[in-house]
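Visitor: Give me a model of this one.
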Amino acid sequence: MRDEAEEPLAPYGPLPQGGNVRPMTRWGTPVMHRPHKKVEVFDDALRALAADMVATMYAADGVGLAACQIGEDVAMFVFDCHDESGRRTVGVVCNPVVALPEGRERHLDDSEEGCLSFPGAFVACARPDFAAVDGVGLDGQPVHFEGDGLLARCLQHETDHTLGTVFGDRLPTKARKKLQRQHDKLAPDYPPGWPATTADRW
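Guide: Take a look at the predicted model:
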């Protein structure tokens, strides 16, 4: 869980605030399953989109959110996530490219994983236990984030979204069926429009 009292690491500045909470786009929607357009214009509209993503991420109690998860065909994600030591890092990444360990440095973590666009369901998903992401920030300047634990998983998961991949695509059939059963059982807890509310300012 995120410790709201803890001051996070924000190497490129704080997350944009003042956004609107939007409905979560679900798996099966076309925008979730195709590569997204690279960001080429860094303007107020992009910052406003990032602010909406941040507001929606927090409203859904998530640790990361990609633009496609609120229906936007934009290669960008935001995150507020802790690493193995419990240290929180926050950031915005446009046009992300992930780098993963290889050879003897590659160790898999098979912790459970979930997705706000398939809410309520969690199953084990093996991923490298360390990841680094390079991209650009909201001002078009280079950004770099890296880490282990949940942060490593988050950076991989969100970069996948910008490529049109959901983590269910990485699961064997048996695990995906288990995920589907969990999701269907809890669907009433996440009605259409979730997590948007009347108090939609963050």
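
Visitor: CA only for contacts and neighbour counts going forward, please
Guide: Noted.

Visitor: ok, Ala67 - how many residues close by?
Guide: Look at Ala67: counted by other Cα atoms under 10 Å, it has 25 neighbours.

Visitor: Distance-wise, check it relative to Asp160.
Guide: Ala67 sits 12 Å away from Asp160, going by Cα to Cα, to the nearest Å.

Visitor: now swap in Asn95 and tell me
Guide: For Asn95, the distance to Asp160 - Cα to Cα - is 11 Å.

Visitor: the more surrounded of these two?
Guide: Higher neighbour count among Asn95 and Asp160: Asn95, with 21 against 18, using other Cα under 10 Å.

Visitor: Spit out the contact partners of that one.
Guide: Contact partners of Asn95, counting by Cα atoms under 8 Å, 6 or more residues apart in numbering, are 38-39, 75-76, 135-136, 162.

Visitor: Second input sequence below; structure requested for side-by-side comparison:
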Amino acid sequence: MAVRQIRFEGDPVLLETAAPVEAFDASLATLVRDMFETMYDAPGRGLAAPQVGVSRRVFVVDTTWKEADPAPMIFVNPQITAHAEEEALGTEACLSIPDQSFDVSRPVWVALKWQDLDGAWHEGRFTDVDAVCICHEFDHLEGLLITQTGTLQ
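Guide: Now for the predicted structure:
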């Protein structure tokens, strides 16, 4: 595993729509392992591949590791299939925009369809901080930064 360099605001890769993952191979597994290592080192709760310079539709999330046992989640080619109409306003930070926080309104729940490292499809519904983190990382895959979706605090 390796800690990769996090890309910061101003890097063009962060504004690209990420391409779908097509090869479910050892290089994808290495990327994901490195992303977890980078996220934990930063320390963050989520990290999208564009944030380490790879324009592919993959992100990792672990919202519990700072307070409890780690619960790492991998999302390859994620698709938001439904979301709550009700939104909640919260404060978010981004590893690609250090030392700043933003107020962002996010759905209180989100339903997702995604693939795992073997290419198998899964579906799930996420609430609370998981939903917030998933929406934040999904935005990165769409080339959106928190500066475009939130208000500087």
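
Visitor: Next, the TM-score between them, please.
Guide: The TM-score (TM-score structural alignment, normalised by the length of structure 2) is 0.90; 150 aligned residues with a Cα RMSD of 1.8 Å.

Visitor: Quick check: longest helix in structure 2 by residues?
Guide: What stands out as the longest helix in structure 2, according to DSSP state H, is helix 26-41.

Visitor: Now that one: buried residues?
Guide: 28, 31-40 (16 or more other Cα atoms under 10 Å).

Visitor: Stretch 131-150 of structure 2 now?
Guide: Under 16+ other Cα under 10 Å, the buried positions of stretch 131-150 of structure 2 are 131-147, 150.

Visitor: Then stretch 171-182 of structure 1?
Guide: Here stretch 171-182 of structure 1 shows 171, 175-176, 179-180, 182 as buried, counting by 16+ other Cα under 10 Å.

Visitor: Phe75 of structure 2 touches Ala49, doesn't it?
Guide: No: with contact defined as Cα atoms under 8 Å, Phe75 of structure 2 does not count as touching Ala49 (10.6 Å).

Visitor: Now the common contact residues for the two.
Guide: In contact with both Phe75 of structure 2 and Ala49: 58-59, using Cα under 8 Å, 6+ apart.

Visitor: any idea how far Arg170 of structure 1 is from Cys94 of structure 1?
Guide: Taken as Cα to Cα, the span from Cys94 of structure 1 to Arg170 of structure 1 is 23 Å.

Visitor: same check, this time on Asp134 of structure 1
Guide: Taken as Cα to Cα, the span from Asp134 of structure 1 to Arg170 of structure 1 is 22 Å.

Visitor: Same check on Gly120 of structure 1?
Guide: 18 Å.

Visitor: again with Lys38 of structure 1
Guide: 23 Å.

Visitor: Give me the spatial nearest neighbour of the most centrally placed residue in structure 2, chain neighbours excluded.
Guide: With the centre of structure 2 defined as its mean C-alpha position, the nearest residue by Cα atoms, centre = their mean is Glu137, 2.5 Å away. Once flanking residues are discounted, Glu137 of structure 2 sits nearest to Ala48: 5.6 Å by Cα to Cα, 6 or more residues apart in numbering.

Visitor: which position in structure 1 aligns with that neighbour?
Guide: Counting by TM-score structural alignment, Ala48 of structure 2 corresponds to Ala66 in structure 1.

Visitor: who's in contact with the counterpart of His33 of structure 1 in structure 2?
Guide: In structure 2, the residue matched to His33 of structure 1 (TM-score structural alignment) is Leu15. Residues counted as contacts of Leu15 of structure 2 (Cα under 8 Å, 6+ apart) are 140, 142-145.

Visitor: Among those, name the ones in helices.
Guide: Reading helices off the contacts of Leu15 of structure 2 with DSSP H, I get His140.

Visitor: ok, which stretches of structure 2 are helices?
Guide: 26-41, 128-141, 146-149.

Visitor: just so I know, which of the ones you listed lies nearest Leu95 of structure 2?
Guide: Closest to Leu95 of structure 2 of the helices of structure 2, according to Cα to Cα: helix 26-41, at 8.5 Å.

Visitor: Perfect, I'm done here.
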